Structures are given as structure tokens and as C-alpha cells.
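**Q** 3D model of this:
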Amino acid sequence: MKTDAAKQFLSTDSGDFSSILARWAAIQPDKVALRDDHGEITWGEMHDRVERSAARLVETGLEPGQSVAILGTSCINYALVFLAAVRAGGVAAPLTTSASREQLEGMTRDSGARHLFIDAAKRAELGADFLAEMDSIALEELDGWMAPAGTHAPAFEPAPGDPFNIIYSSGTTGTPKGIVHSHLMRWRQFASTAVSFLEAGLEPRSLTSTPLYSNTTMVAFLPVLLAGGTVTIMGKFDCERWLTLAQDRRVNVTMLVPVQYQRLMDHPTFDDFDLSALALKYCTSAPFSAELKAQVLRRMPGGLAEIYSMTEGGVVCLLEAHKFPDKLHTVGRPAPGSELKVLDDEDREVPAGTPGNLVGRSMTMMSGYKNQPDKTREGYWTDPESGEVWQRMGDIGRVDAEGFVELVGRAKDMIISGGFNIYPSDLEAELLKEEDVVEAGVVGVPSRRWGETPVGFVTLTGTARTPDAIREAVNARLGKTQRLAELHAIDEMPRSHIGKLLKTELRAEAERRGLPA
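**A** Predicted coordinates for the structure are as follows:
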């Protein structure tokens, strides 16, 4: 499959991931497809192992549309199982390693999987009896488990609406929701990205440093393989290791979350590494400050593309930061095929420039939450005039005159104090203006006097100023209704595996310290 033929095949309205990967394997069997911390495999080897694993899955009872659960640190075998589940007609169901035992049990049972692939570290942590009623396969022993060399899985041609994978949300309590993506959705997301690589003459060599159970990681994984490229998988992010791999492997595509960009920028030897091969850097999943974007643009080669969306779908906004340096405070404009509306609390559209609840729709919408039709419906807004279904994005934002979207905050994080709406991002921005403040988070806590009142948390440099002194300086610049009731210094901000600030934990910390009056 030459490049022109590949572009033509990938430009179809829908397609089959597994058949594309088989085509690439046939024409470049000796090219490296996957690398991890322990080795590498070629396209020919990847195709053989995916076929053999898919054949064994079918042989041991996998039915079409049934999930295959995967639990462990990202590695080559993890990627092979993910691809084999799809090839066999099943559904890849990667599980969040940081989840509690109770949540993992809930996710696994919710997925409907009968096969559980698990690495030694998680097996040791959870115990050999973890979900003993399932077929449990050690990821490290995948080669010995799969069918004999040369075995091919039975033919399977997915329908566009067939499930491709389940991505579990990063819920902090209870069982996370399983977000189901169809083959058509994934094709629409990533085939066009693969085409863009090929049209740019880019032979993609990507570096993934977020877990393969995260939807974030898919951007540097699936489209790179569709374009016949090479994926280097990091089991755990480490600045020095990331820089070494990016330099030595001549990485030209990567996906990093904001906290990773910040750590790289802060690394004392960052400027000693040759990152000149970088052509395109992605970012998504958490707020990305204008200041940090500007620093990344100055110090890292290649373009910088910020993606705003949800794992559930909805609108997809794209900011090509290198093309719009005056719009770094935004998340860009809706991408082609995406639509956005801004609604008030009564679901009425608001005038341009007015903050409101974002709803979006696109060609990349989830099929729904696994086994939770009521939750699926709760996340939708139906336009009363057209009957069109839109996804509630959960964010408050405003759209400027040029169509760029600026996020104000999460809808659930908005503070209503004395009847006034307070956006935590406004207060956090003021805190970050103080030279002592490294990171800031503001949450609303119950108040007998105001209903809710804002409380801030900061991480500080080695400063002599107290949090109260910083709070007084910031409150002097804020409106009367916005002022912080308290400000606390903490050693480290609580964050998820992809760098999202966990405000539920900040609220809990505020309660532990005693609520203000």
C-alpha cells in the first residue's frame, strides 16, 4: 500500500482498522511498529501476534461485541491485546490502574468481559483471586498464551455501529461510567488524522507517555498506526527518559497533558536535548494556560495543537497555537464538522461573548454509557426546534467575535455566593499573578452566610509571605462578591493520571480544615 493508495483508502467514509494494519504489515514487514521500555517489534511481528491473539480469543469463547478487559502498565503486549480484541470482533476495555479494587471490580463486571489480561504488578496488588470467575491471562505471558505461529483469526468485518472500545471515565467515587465508541466514531476521529500525516509527508514516529487506558493517548497511538508509523510506548512518564527517547528516536509526533509540558519546561537539562524532529505536539484533557502554551511554543520545535472535547464526544475545538499566538487564552474554534452552542441555565442561547453552558455536536459522538441509558440521556440536550441531540460539555465558556472559545470553568465547579456567580478560573488567574504562587485551585464550600464561598489552595515557592498575605493582596484586586474567604498552602495539588486538578479532593481538604463562616 503506497502512500497515495493509503490516503485514498483512509479517505473513505468508514473503514476497518484491522484491515488497514494488515495492509501496512504486508508492505513493510521489517519496519518497527511498536517499542516499549523492554524492546521492539516489527510490523510483520505485530500483525502475526495480533492475529494469533485474536484467534485464541475466539477459540476461548470471545463472542462478537464482547469486551476484553486489560489492566496494567502500558507496554507492547498491552497494545497487542487492545488491537487483538478489535480484530477478533470484540471490544477493547482498558481499565484504569489507579482505580480502587471496588471500582475495578465494578468496571470489569460492567464491561461484560470474560477475558482479563493483567500484568504482574496489578496481580500482586489485587491478589490471585481477583475476579477469579474470569479467564485471567498474564500480560507478560502473552506469547505463550496466543495461538501457534502463523494462525489467523476468523474473518470479521465490523459494521459501522459495532462497538470498538470502552473507555472508563475517571470518576472519583463509585464505578466510573463506561463510554462506548463505535468503529465509525473511531474511524472518523483518526483516519483523517492519519491522512493529514501522509499529506504532510510525515512518516509518524510518536511517543506516548500517558496510559493506554486513557482516551488522551489514542491520539498518538491509533492514527499513527493507521498511517503506517511507529509508536514508542512509555510505561511511566519521566522527564529525563522522555527527552532521551524523543531525541534518540527522532520523535515527530507526541501527545502530552499540561502538567507534563510544565514538568518538561521546568527540567534543568531540557535545553540540552535535540528535539528538532518534532513536527507536531498535541495537548488535551486539562486546562492549558496561555503562559505555558507561549513557553512551549518558544522552546519546543514544531506545531502545537490543543484539542478540546470530551471522551463522550460533542464539539471538537482545535487551537493551532503556532498559527494564532494571540488566541492562546482560548481552546480554538470548532473543527470542521463540529457545532457549538452556549446556553443559559434555562437552556436558552445567550448572546455572543456571554458566558454560558457549552453544548456541542459532531460526527464523533459516543454510542452511550455502557448499561446506563438514563445517564446517557442526562448528558444530552435536545434542540426543541430541530430535534437535534447535543452533548452537554460540562463547561462554562464564551465565544468571541472570531469564533474562538474561551473556557471560564466547569459548570459543576461554579460557585454561587450570595446569589452571584463566581468562576473559579477568574480567581485562580489572579492568584497566579502573585510571584510566590506556582499552582492555584479554588473551590466553593458551604457557607451559612453566603450559601457558598470561595476557598483557595496554592503551592508556593520558597517564600516568606504567608497565605493570608497573598490572599489579602489578591482580594484587593477582586470584586467584593469574588473575594476568597480562606487561602491554604499545600505541598502538591491533587491530580488525576492525566493531570486534571481533582477539585473534589480540594473540597474535602477544605472541610477537614474547617469551613469558614
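**Q** alpha carbons only for contacts and neighbour counts from here, please
**A** Will do.
**Q** just the strands in the stretch 201-350 of the chain please.
**A** 205-208, 230-233, 253-255, 280-283, 303-310, 313-320, 333-334, 339-343 (DSSP state E, counting those that start in this stretch).
**Q** can you redo those as TSV with mean neighbour count and distance to Asp143?
**A** Listed next are the strands of the stretch 201-350 of the chain as TSV, based on neighbours: other C-alpha atoms under 10 Å; distance: least, C-alpha to C-alpha, whole Å:
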stretch	mean neighbour count	distance to Asp143
strand 205-208	27	23
strand 230-233	26	19
strand 253-255	26	29
strand 280-283	22	33
strand 303-310	21	35
strand 313-320	24	36
strand 333-334	24	44
strand 339-343	21	46
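**Q** and this one, so I can compare the two:
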Amino acid sequence: MSASVQGYVATELARGGYQNVHDLLAQACAKHPQRAAFSCGDDHLTYAELGSLADAFARYLRHHAGLQPGDRLALQLPNSLQYPIAVFGALKAGLVIVNTNPQYTAAEARHQFRDSGARAILVLDRLLPLVRAVQADTELEHVMLTSVDDLQRPIHEGSEAGTQRFMQALRLGAESPPLEREAGLDRLALLQYTGGTTGVSKGAMLSHRNLLANVLQTIELFDKPGLLEPEKDVRIAPLPLYHIMAFATNCLSSVGMGLHTVFIRDGRNLDETIAAMQRYPFSLLSGINTLFVGLMNHPEFRSIDFSHLKWATSGGAPLSSEVGRRWQALTGAPIREGFGLTEASPVVATGTQLSPYREGYIGQALIETELRTVDDEGNDVAPEMPGELWLRGPQVMRGYWQRPDETAKVLTPEGWLKTGDIALLDAAGFVKIVDRKKDMILVSGFNVFPNEIEDVLMQHPSVRECVAVGVPDARKGEAVKVFVSLKDDAADEQALLEHCRQYLTGYKMPSYLELRDELPKTAVGKLLRRQLRDEARGSAG
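**A** Model (predicted):
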């Protein structure tokens, strides 16, 4: 169990008078109105400007669109300044956000819109054909359109029937009667759908209390002398805001801490990310393992000034220890891995450059977050022995939207959330995620964790990315197969297997190794282990 202070979050919620996530923005506007809040490309918003535009959007939603507290609003946008305007405006009006990946196929979008019962959507204008293709099968009534450069070159009048331009909505809202923020900590604030890489996509129900709790837990971690300076610190934020980690940290927590956050429209565009890192004296960076690898291999990486960088945060997928060591050697600043999941709003454990650190471990749980590791019968296992990670805290979701049966599978009556992750906990509360429970490979009765094999391969200088999976084997039950993409031609399959043999015991050795130019990823940048596993198992019969 982690060290925690019982009642910390409730005390902070009461002390700050929080009743709505929008209160984070209201307080930031009062503290530093002229401080830059968000930048994206050449667009910038101060906190005062963000507060004014969010207020206008809230008024439009209630007074013109006729939406009511509890109605769902889908956001299908890339990173842009329109995103935080819409988020804080909708939450002020009491609406429920439904983050939607703009790269979804029609089938994926239809499922999410229908399942959530969204009545309105704010969508990038070029995605309107997709919305039109599924609208008849959904409850979508209000379609609002925006363009990437709407704030610089606003479009107020649209030619598409049955739609409203976002900039016109803001104009109409600004002329409408004032609107008080909708109070109620236990109101639903967000339906965040699980990524679908582990099964049917389900909407995690996150309340204002859940999201605010996680922001306050994060602020407590950073509230150390000399750690953060809200009037100076700049965060580079490449990860997409429709992803729960980026939504909570780069949008909500950034506002809660008064940071200046620089959005990258497309985090896969390394040139755009590098340009932002060259332009701003950034002190914080959030990313993912694949992003750090890509940045370090970029020809202009060494031209960046890292003198202001305090630390980088990695989340969304496991961080390779070798990548972390290489990053610190090149930049002088560490990467601190964070662990979270959609159902926990999402941050569970992370650290800063001042936090106690143990290599290979993520760090310690946030305040008022309890962790335990259990066996298949739910019994606690000994420290530093693998078991399924369970957690409990004020950030844990209410359940899955309209799926009580699925909720019962992951939430115990005592409030423990079963994460499905295999982890180790040491006596000091450091947590190490060994692997997803279902990703474990059973070789001749021995448990083999793919991350261990991948970490070994990532130490080879020619390896860019790799994924290890289990495939059927008549003799061993399962055998290990690895998919590898290389940075150069200095190694072949035999050389990589010889490298593995130096670090892995016999039963952990890959039986099969396949080289590929690229490995498949989600839009967020996660390597698609499940897709490769299914493919490998299909080929193996």
C-alpha cells in the first residue's frame, strides 16, 4: 500500500471551493490573467482570453443550442486551442465531454456516438463527411465545425446545411445572458472510451470529483520548493488531447498549475515537435517511448537547448530503461515514467526529478492512492513478487457507461479497481509494471513477460522498436516471437538473437524473430501488441 493522507483530496476540494472542473480555469484567470495559457502553431491564448472564450461557448451551448446539463458533447479534434475552449466551456455548462479520435473509421465513430448518446459534436470541418455517414444512426442533432486556423482566420458563416461554425457560436455566446457554472462534484464530466486494444471500447464514467481529485493529487506531487514556477514554466505537449493522459495532464493539470502549454498539432510530425522545442525555452515535456526514440534519432535533436528542461514525463506505454538512460545522457534531464489508466482519471503513480527513484520502477503512488498486488484468488502477494495490481483512490471511475456487468468485473464492492496489469511493489511503495496480465507468455510452465525481452532488445544500438508476443508451440505450450524494426543495417536476425542470448535465460529466448520496416501503432503512438500477437498466432495456426 502506498503512503497516503486520508482525506487530503476532500480537504483540498473544500478549501478551494471546487464544484466543477471549470473552477480550475476560474482560479487561473484570477491568479495570472495575462499569463500565456496555451499555444499551438502561431496561435496563443492568455488565461483571461481562454476564460472569456470558454464562457462564450458555455452560453452558446445552453442559450442557443438548447443543450442541458448531462447532455453529451463529442469532441473530434486534433490538438488545437479550440480544444480547451470547448472543454472548459462545455463543463461550465454542465455537459459531458466525449473525447473522440479524429482518425476513427466510420464504424468506430458510430459505435462511440451511439453508445454515448451524444447530442452534439464539435468536429474538424474536413471530417464532416464521416459525421454525415453515421449521423442517421446516432442521436447527433447539433454539428459544430471548426478549421485548424479558425482563431487566426475565423469563419463565421458556413455553407453546410444543418451545421454551425464554431467561431459564430462563440460570437453568439458572447452576446447571450451570463451563465453560472453548473455545480456538483458528483456530476458526470467525461465519458472517456478505452482504446479498444484490449477488447470492446467502453466509456469510463469520470465525474468532476474524479478529475479534480487527480489534478489535486498531481499538484501535491509538484508542490515542492523550486520544482515548478507557474509564471515561467513551459510544457511541450505532443500527445493528442483525445487521449486521457494528455487530456488530464496537458489540459486540466496544466491549467490547475498555471503553466504555459504548447500543443503540437500532430505528435507524429517530429519536425513540428522539434521546431516547438527550438522556439520555446521549455522546462517540461510529456511524451511516449516511441516519441522519445524518434526525437533522439532526429538530425536536429542536438541543436535544441535543453538547459531549461527539468524532466520529461513518459506515459501511455512502458518506457524502455535503455531509452531513459540515453535520453538523460543526451539532454542532462531525466525521464520520469508515469502509470495510469483511463479508469483512474488517469494518473496513479509518477515522479519528478526530485522524487525518490529506482531504475526500472515507475515511482510511488500519488497521495491518497492505495496500491496492492494480488494473486488469482485476490490474496495479497509478497513484496517484489508479481501479482495483479489493484488500486483504490478518489480518482477511480464510477464505472462503465451503461455496462454494469463490465463494471462488476473490474470494481470490487470495497472500491478496488482491478487494473489487469502485472506489477511488483517493493516495501517503499515503488511500483513496477511487468506486463498486461493477458500479455504474459507461458513457456513450458514459466511466466515470460514481453517487456523484459523488449528491454533487452532495445539495448542493441541497431534496434528502433520491438514487440514480443506469445505463439502456440506444440512442445512448450507457447513460444516467444519478436517483431523488430531497425535504425540501420548493421544487424541481422542472427546478431539480434546472439544479443538476446547474452541477457536472457533459455526459456525466455525468442524462438522466432521477424524484421519489419515499421511496426503498427495506434494514433497515440502505442505499439499494437494485440494486432501483432493475433497475426503471429494466426500464422502459427
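**Q** Distance to Arg448 of the first structure added to the strands of the stretch 201-350 of the first structure, as TSV?
**A** Below are these laid out as TSV (distance: least, C-alpha to C-alpha, whole Å):
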stretch	distance to Arg448 of the first structure
strand 205-208	47
strand 230-233	51
strand 253-255	45
strand 280-283	40
strand 303-310	35
strand 313-320	38
strand 333-334	41
strand 339-343	30
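**Q** nearest to Glu402 of the first structure, of the ones you listed?
**A** strand 333-334 (8.5 Å; C-alpha to C-alpha).
**Q** Run through who's touching the closest one.
**A** 315-319, 340, 403-405 (C-alpha atoms under 8 Å, 6 or more residues apart in numbering).
**Q** Give the aligned range of it in the second structure.
**A** Aligning strand 333-334 of the first structure against the second structure (TM-score structural alignment) gives residues 364-365.
**Q** By how much does the matching stretch deviate from the first structure on average?
**A** Stretch 364-365 of the second structure differs from its equivalent in the first structure by a mean of 2.1 Å after superposition (mean C-alpha distance after the TM-score superposition for the first structure).
**Q** How far does that stretch sit from its chain's centre?
**A** How far stretch 364-365 of the second structure lies from its chain's middle: 18 Å, per C-alpha atoms, centre = their mean, to the nearest Å.
**Q** what do you get for stretch 25-45 of the second structure?
**A** Relative to its parent chain, stretch 25-45 of the second structure has a centroid offset of 22 Å by C-alpha atoms, centre = their mean.
**Q** now do stretch 61-72 of the first structure
**A** The answer for stretch 61-72 of the first structure is 22 Å, by C-alpha atoms, centre = their mean.
**Q** what does that stretch correspond to over in the second structure?
**A** Under TM-score structural alignment, the match for stretch 61-72 of the first structure is residues 66-77.
**Q** Would you check that Leu95 of the second structure makes contact with Arg72?
**A** Yes - Leu95 of the second structure is within contact range of Arg72, at 5.8 Å (criterion: C-alpha atoms under 8 Å).
**Q** Which of the three states applies to the residue of the second structure positioned farthest from its centre?
**A** Outermost residue of the second structure with respect to the C-alpha centroid, by C-alpha atoms, centre = their mean, is Arg475; its distance is 39.9 Å. Classification of Arg475 of the second structure by DSSP: H, G, I helix; E, B strand; the rest coil places it in coil.
**Q** quick one, what contacts the spatially closest residue to it that is not a sequence neighbour?
**A** Once flanking residues are discounted, Arg475 of the second structure sits nearest to Ser444: 7.9 Å by C-alpha to C-alpha, 6 or more residues apart in numbering. By C-alpha under 8 Å, 6+ apart, the contact set of Ser444 of the second structure is 475-478, 507.
**Q** What residue in the second structure is paired with Ser309 of the first structure?
**A** Under the alignment (TM-score structural alignment), Ser309 of the first structure maps onto Gly340.
**Q** just the helices in the stretch 401-541 of the second structure please.
**A** 404-410, 450-458, 493-503, 529-540 (DSSP state H, counting those that start in this stretch).
**Q** re the thing from before, from the contacts of Ser444 of the second structure, pick the one nearest Trp327 of the second structure.
**A** The closest of the contacts of Ser444 of the second structure, once distances to Trp327 of the second structure are taken by C-alpha to C-alpha, is Tyr507, at 31.2 Å.
**Q** Noted, bye for now.
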